[in-house]
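Colleague: what's the 3D shape of this:
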Amino acid sequence: MNQYRPSSYQNLPSVIKNLLIINVLVFLAQSTIGSSGTVNMEALFGLHHVKSPLFQPWQIVTHLFMHGGFWHLFSNMFALWMFGSELEDMWGPKRFLTFYFLCGIGAALIQLLWLWFQWHDLVNLFSTIKMHPTPEGFVAFYNQYGLNGNPGASLVLQNYLSDPGNVGNESSVLQYVSAFTYSMLSEPTIGASGAVFGVLAAYVYLFPNRELYLYFVIAVKAKWIGLAYFAYEVLSAFQNSPTDNIAHWAHIGGGLVGFLLVLTWNRNDRKNFY
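Modeller: Below you'll find the model as predicted:
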């Protein structure tokens, strides 16, 4: 069987429609309330490292409705509509909504694990310095995180090193190190991409031979696009480029959770692919 046609296919089923509306409304709030400086929505609702002073448990869900710009929003919502509509028609709204949030939460947990690993050394060194501030500790911190290249930071350190016994100097350099640490830990992860990658994984698993059109011209089977995209995400995640601000591990986490869920739900019908 090469084609799947649900009996009552909807181009915009209810859950997809409401997710689109909510995401657009939140983006409008980001663009108005958030940009006015009244409320820092990314600080409140974006996902942060668990050691960040900005971290709150609700961010595991709320970050799914935040986006970094129009094209970030558009690409996620387009993919959600393109791949999710057929899944919702097949599963029904309740199961699809459950699937969507499980993928998004799974992506958030994987991203938090990655952030813990990524900043493990920074957190440990900062904790040591806070408990036992020493000239050697501050110099090591500056050298490891390149703070010597900042004239203001260097001046604070030099003042401290010239008189380590001065409580004011020690407080100043500790304050600078604290601000740097918390700024690294408080970089938010936002977007529905993790949940959308779960939707994509389910679509590719259930409809591996469905032809998709790259640039609306080149026909490629869904399974090859899915495998290529996942390979790209894994490669990018391990490269860990400092200029790359994409949460590749959230994408990978959402895709893996989506694949495992649909594999489990479809365990009694593994011979039926479309």
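Colleague: going forward, measure contacts and count neighbours with C-alpha atoms only.
Modeller: Fine.
Colleague: can you tell me the closest non-neighbouring residue to His49?
Modeller: What sits nearest to His49 in space, not counting adjacent residues and going by C-alpha to C-alpha, 6 or more residues apart in numbering, is Leu185, at 5.4 Å.
Colleague: let's see this one next to it:
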Amino acid sequence: MNQSPFASITPVVKNLLIINVLFFIGSYVLERAGINLDVLLSAFYFNSPLFRPWQVVTYMFMHANFPHIFFNMFALFMFGPTLEYIMGPKRFLQYYFITGIGALALQMLVQAIEVHGVIGSFTVANRDIGPYVNYAGFNKLKEIYYGITLGASGSIFGLLLAFGFLFPNVEMMVLFIPVPIKAKYLIGGYIVLELIGGFGQFAGDSVAHFAHLGGALFGFLLLKYWRMQRPDNFY
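Modeller: Alright, predicted model coming up:
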């Protein structure tokens, strides 16, 4: 009798998968009833009139569309159980949330620097961007103050970093690439692409690259702080 591929999912990963899917379904259902959870639960810039403290956590469970949640949950399903087994459930859950919050922290830091570049301050007086009449500056402030950050991608990048850090020589197959690539090269290359995307600020790019980088950065710092090492007999 074939065993279900879901039988090996560890408890924390399983619950995170369920919660993310419930949030996604709930957002879709409530949107049809005129309730926009994106505004309530996604993250806004800390000085935005739409920012609420709980968004620092809830934004991790919101997703823009099906491909967004699918690829994040697929990565959680693929890499999460191994990392939960190595770290233990409690530390894995801490890692997941700390990297997610760290991802948002870096994203907001970059936004604050951009705001400062427009008005010479990190916050807008009375949270009113109207007086800043320069067209380019106004649009930039509008994008920062009323744009949302959402998704588990920051935490997922933390997981990818952890996997590449703990299992650098594990060979992985990638779609459209016919040869296996070691995790350290594949994940390292992915992080470099995020750096290029973040600093390049290409037109039409709505991906929060610095949130991804923040998840990887905080993941690396946590692993070093915890002095995590791969067991010799694993893989």
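Colleague: now do the contacts for the residue nearest to His49 of the first structure.
Modeller: When contacts are counted by C-alpha atoms under 8 Å, 6 or more residues apart in numbering, Leu185 of the first structure touches His48, His49, Lys51, Ser52, Trp119.
Colleague: just want the most central residue of the second structure.
Modeller: Gly154 (1.9 Å; C-alpha atoms, centre = their mean).
Colleague: residue contacts, that residue?
Modeller: By C-alpha under 8 Å, 6+ apart, the residues touching Gly154 of the second structure are 60, 99-104, 211-216.
Colleague: so what corresponds to Phe96 of the first structure in the second structure?
Modeller: Aligning on TM-score structural alignment places Phe96 of the first structure opposite Phe92 in the second structure.
Colleague: helix or strand: which one has the aligned partner of Leu221 of the second structure in the first structure?
Modeller: Using TM-score structural alignment, the equivalent of Leu221 of the second structure in the first structure is Leu260. Element membership for Leu260 of the first structure, per DSSP states H and E: helix 248-265.
Colleague: how much does that helix stray from the second structure?
Modeller: Taken against the second structure, helix 248-265 of the first structure registers an average deviation of 0.9 Å after superposition, with mean C-alpha distance after the TM-score superposition for the first structure.
Colleague: name the helices or strands packed onto the host helix or strand of Met90 of the first structure?
Modeller: Using DSSP H and E, the element containing Met90 of the first structure is helix 70-91. Applying 3 or more C-alpha pairs under 8 Å, 6 or more residues apart in numbering; DSSP states H and E, one finds that helix 70-91 of the first structure makes contact with helix 14-29, helix 93-118, helix 193-206.
Colleague: that one vs the second structure, mean deviation?
Modeller: Mean deviation for helix 70-91 of the first structure: 0.7 Å (mean C-alpha distance after the TM-score superposition for the first structure).
Colleague: got the angle between that helix and helix 14-29?
Modeller: Angle of helix 70-91 of the first structure versus helix 14-29, following axes from the mean of the first three to the mean of the last three C-alpha atoms, to 10 degrees, is 160 degrees.
Colleague: alignment lookup: the residue nearest to the centre of the second structure to the first structure.
Modeller: Under the alignment (TM-score structural alignment), Gly154 of the second structure maps onto Gly194 of the first structure.
Colleague: try Ser27 of the second structure
Modeller: Ser27 of the second structure maps onto Gln30 in the first structure, by TM-score structural alignment.
Colleague: could you check how far the match of Gly154 of the second structure is from Tyr142 of the first structure?
Modeller: Going from Gly194 of the first structure to Tyr142 of the first structure by C-alpha to C-alpha, to the nearest Å gives 34 Å.
Colleague: before we move on, the earlier item: what's the distance between the residue nearest to the centre of the second structure and Leu83 of the second structure?
Modeller: Distance from Gly154 of the second structure to Leu83 of the second structure, by C-alpha to C-alpha: 16 Å.
Colleague: one more: Ile18 of the second structure?
Modeller: Taking C-alpha to C-alpha, one finds Ile18 of the second structure at 18 Å from Leu83 of the second structure.
Colleague: higher neighbour count, the two?
Modeller: Set Ile18 of the second structure next to Leu83 and count neighbours by other C-alpha atoms under 10 Å: Leu83 wins out with 22 against 13.
Colleague: give the contact list for the aligned residue in the first structure for that one.
Modeller: Matched to the first structure by TM-score structural alignment, Leu83 of the second structure sits across from Leu87. By C-alpha under 8 Å, 6+ apart, the residues touching Leu87 of the first structure are Phe96, Tyr203.
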